[in-house]
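[1] Sequence plus predicted model, see below.
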Amino acid sequence: MSAPLLSDRSAVVYGGGGAIGGAVARVFAREGARVFIAGRTQAKLDVVARDIAEAGGTVETAQVDVLDQRAVEKHADAVAAQAGGIDIALNAVSVMHDQGTPLADLSVDEFMRPVDGFLRTLFITSKAVARHMGHGRPGVVLTLSEPGSKLAVGGILGHSVSAAGKEAFTRVLAAELAPAGVRVIGIRPHAVVDAPAAGSYTGDLFKPLAAAAGQSVQEMLDGGGMAQGTLLKRLPTLSEIAETAAFLASDRAGAMTGAIVNLSAGALVD
C-alpha cells in the first residue's frame, strides 16, 4: 500500500461544509492531512466532520464568515499556532449569482455580485493563509474556477468575469508566492453532476435554466445540454475534483504552479 499523499500536512478548507469543499476535505483527511474546515453553517460543517472522524481522520471545524477579514485572519492564526503552520488551503466558498440574464435586463448589482463576492473571499482567505506558508515547508493554495472564464456565450457576464478574475488571481499570486516556496494552482471543473444531490447551491442556480429546457436540474446535468457540450459527453463528479485536489496539493505535483487544471470534461480544450 502506498503512503498517504498528505501525511503530516495541515489543510484549511473554506466552504468546508459545501458539496465541493466537503468532498475535498474528506479526501484530504483520508490522505493523512489534519483538516480544518471553516464555513458559515455549523450544521453542514458537522456533517463533514462526522464523516471524517468516522473514517479515522483528524478534523476540526470553525464557524467563520469568509467576508469578515478579521475573523478569517484570526482563524488562520489559530490554525497555524495549533498545527505549526498551514500547508494547504482551498477556497470552496459559493456565492449565489445570476446566469441567463442578458445585459439589457441585468442590473449592476447582479453583475457585480459574483465578481465582488468570489474575488473578495479569495483575496481574504489567500492573504490570511499565505503568511503561514512556505519558508522551508510545503505550501499550496488551491482555487476553484469555472469554464465561464473562457466561454463566449450570452447571459453569463458576471459569472464569466468573476471566473476569469479567479484564474488571473491564481496566476499572479503564484508569481508572488513562488519565492517562499508556495505553489498556487486553480481547478476549473464544469457543472458537477452530483453536486446538487450533495446540497450544492447549484441546485437552485440551475433551476431557471433547466425549467427553460423543460427538464429537472438533475436531468439537465445527467444528459442535457451541459453534458452534450463536452468532449466526453458527461460532467465531472465531486470525487474526481476531490482526488485531483489531493494530488495537486501533494509533492507529486511539486513542479506545478501558476496553472489552471481543466476538469471540464472537454467543455474547454486548453
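    Sure thing, it's come through. Numbers count the residues shown, from 1 in each chain.
[2] When you work out contacts or count neighbours from here on, use the C-alpha atoms and nothing else.
    Noted.
[3] Give me the distance between the residue most central in space within the chain and A210.
    For the chain, A92 is the residue whose C-alpha lies nearest the centre (C-alpha atoms, centre = their mean; 3.2 Å). Going from A92 to A210 by C-alpha to C-alpha, to the nearest Å gives 24 Å.
[4] Second structure follows, compare the two:
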Amino acid sequence: MDTTPNNSISTSSSLGLLAGKVAFITGAGRGIGAAAARLFAKEGARVLLAARTESQLKTVAEDIRAAGGVAEYAVCDLADAASVRAAVDRTVELYGQLDIAFNNGATLASPGPMDQVEEADFDHVYAVNLRGTWLAMVAEVAAIRATSITGAIVNNSSVGSLMGNAELAPYGAMKRAVNSLTESAAVTYGPEGIRVNAIAPGTTLTEMMYEWDDASPGMIERLAAQAPMRRAAHPDEVAQAAAWLLSDRSSYVTGTVLRVDGGLRA
C-alpha cells in the first residue's frame, strides 16, 4: 500500500506546517495543550479543543479566532469514555474530517512517596492519563480511517516515563505505559498510513508544574538546574515538537518517543 503523503514539503512550507489539516487536541484549555492549539491554528490547521473546563476552552478558542484561525471546542472528560468519543465525533461533525490528534490531557496525584498515594487518586491518574489516552486513540483512529484515510497521532508522555520518580510514581507509571501504547499503535496502524508518536517533555512551565512546585517548593529550579540547557521549557517549545511530528515533514517517523527535555536524559 502506497501511503506517501499527498502534500509536498514545499507546499506545506508556503501555506503553513499543518495547512489543510483538521486537528483534535485534548487538555487544550491551558499549558502545553493551549500552546499547541494556538500553534496548530497558526500553522494552518482547523482545530477542535477538548478539555474539562469550558471557560478555559472558550478563551483559547477566542484567541485563535481573533488571530485569524479556525477553532471550536468540546467539553470533554478523559475519564469518561462517552465524553471522549463524543468530542472526537464532534470534530468530524464540524469539519468533515480528522487528520491529526494531539493527546495531551493529563492529571497528577498529590506529589509524594507512592505509599502515601490514595487508592482513589491512583485510579484517577490511570483513568485520565492511560485509559483516557487509549480511549482517545481508538476513537481517533476510527475517525481518521473514515474520513482522511491516513493521518498522525502524537501522545504527550513525559521524561518522567523514562526514569524513576520518588514524588510522582503513578504519573510516571502511566506515562511509561503511554509509551508502550504509542509503539504498539505505530506497529498496528503504520501499514495503513497512520503514524503514531509521542513526545517526552522535561521540566515545562505549565500550570501543572507550578502546582507541583507549590507542593514541593523549589522543584522547578532544581529540575531546571539538572538539564544541560539550565532552564525549563516554555509550553510553545514542546508544542513545536508535536506540530512537527504531526506534519508531513515527519512522514517517515513513527513509533518514536521524542525527548523534549533540554538534554536532561542525555
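    Structure's in. What do you need? As the structure is a computational prediction, the values presented were derived from the model and not from experiment.
[5] Would you give the TM-score for this superposition?
    For these two chains in superposition, a TM-score of 0.88 is obtained (TM-score structural alignment, normalised by the length of structure 2); 253 aligned residues with a C-alpha RMSD of 1.9 Å.
[6] Map the residue nearest to the centre of structure 1 across to structure 2 for me.
    In structure 2, A92 of structure 1 lines up with N104, judged by TM-score structural alignment.
[7] from memory its match sits against G27, does it?
    Yes - between N104 of structure 2 and G27 there is a contact at 5.4 Å, judged by C-alpha atoms under 8 Å.
[8] which neighbours do the two share?
    G33 (C-alpha atoms under 8 Å, 6 or more residues apart in numbering).
[9] Please name the residues that touch the equivalent of R231 of structure 2 over in structure 1.
    Using TM-score structural alignment, the equivalent of R231 of structure 2 in structure 1 is R234. Residues near R234 of structure 1 by C-alpha under 8 Å, 6+ apart: 222-223, 226-228, 265.
[10] Turn those into a markdown table, columns for distance to A128 of structure 1 and neighbour count.
    Formatted as a markdown table, these follow (distance: C-alpha to C-alpha, whole Å; neighbours: other C-alpha atoms under 10 Å):
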| residue | distance to A128 of structure 1 | neighbour count |
| --- | --- | --- |
| D222 | 38 | 18 |
| G223 | 40 | 15 |
| M226 | 36 | 17 |
| A227 | 37 | 23 |
| Q228 | 40 | 16 |
| A265 | 32 | 20 |
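[11] Restricted to helices, list these.
    Secondary structure assignment by DSSP state H places 222-223, 226-228 of the contacts of R234 of structure 1 in helices.
[12] neighbours of the closest residue to A227 of structure 2 other than its chain neighbours, just the number please.
    Take A227 of structure 2 and drop its neighbours on the chain: the residue closest to it by C-alpha to C-alpha, 6 or more residues apart in numbering is L264, 4.4 Å away. Neighbour count of L264 of structure 2, defined by other C-alpha atoms under 10 Å: 19.
[13] which residues are in contact with stretch 25-34 of structure 2?
    Applying C-alpha under 8 Å, 6+ apart, the contact partners of stretch 25-34 of structure 2 are 35-37, 47-54, 56-57, 59-60, 101-106, 205-208, 235-236, 238-239.
[14] Now do the same for F24 of structure 2: its match in structure 1.
    For F24 of structure 2, the aligned position in structure 1 is V12, judged by TM-score structural alignment.
[15] right, and its match touches A80 too?
    No - V12 of structure 1 is not in contact with A80 according to C-alpha under 8 Å; the separation is 9.9 Å.
[16] more neighbours, those two?
    Taking other C-alpha under 10 Å, V12 of structure 1 and A80 do not tie; V12 has more neighbours (30 against 19).
[17] Now do the same contact list for the more buried one.
    35-38, 86, 88-90.
[18] Now a PyMOL select for only the buried ones of these.
    Selecting only the buried entries of these in PyMOL, with 16 or more other C-alpha atoms under 10 Å as the criterion:
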select buried, resi 35+36+37+38+86+88+89+90
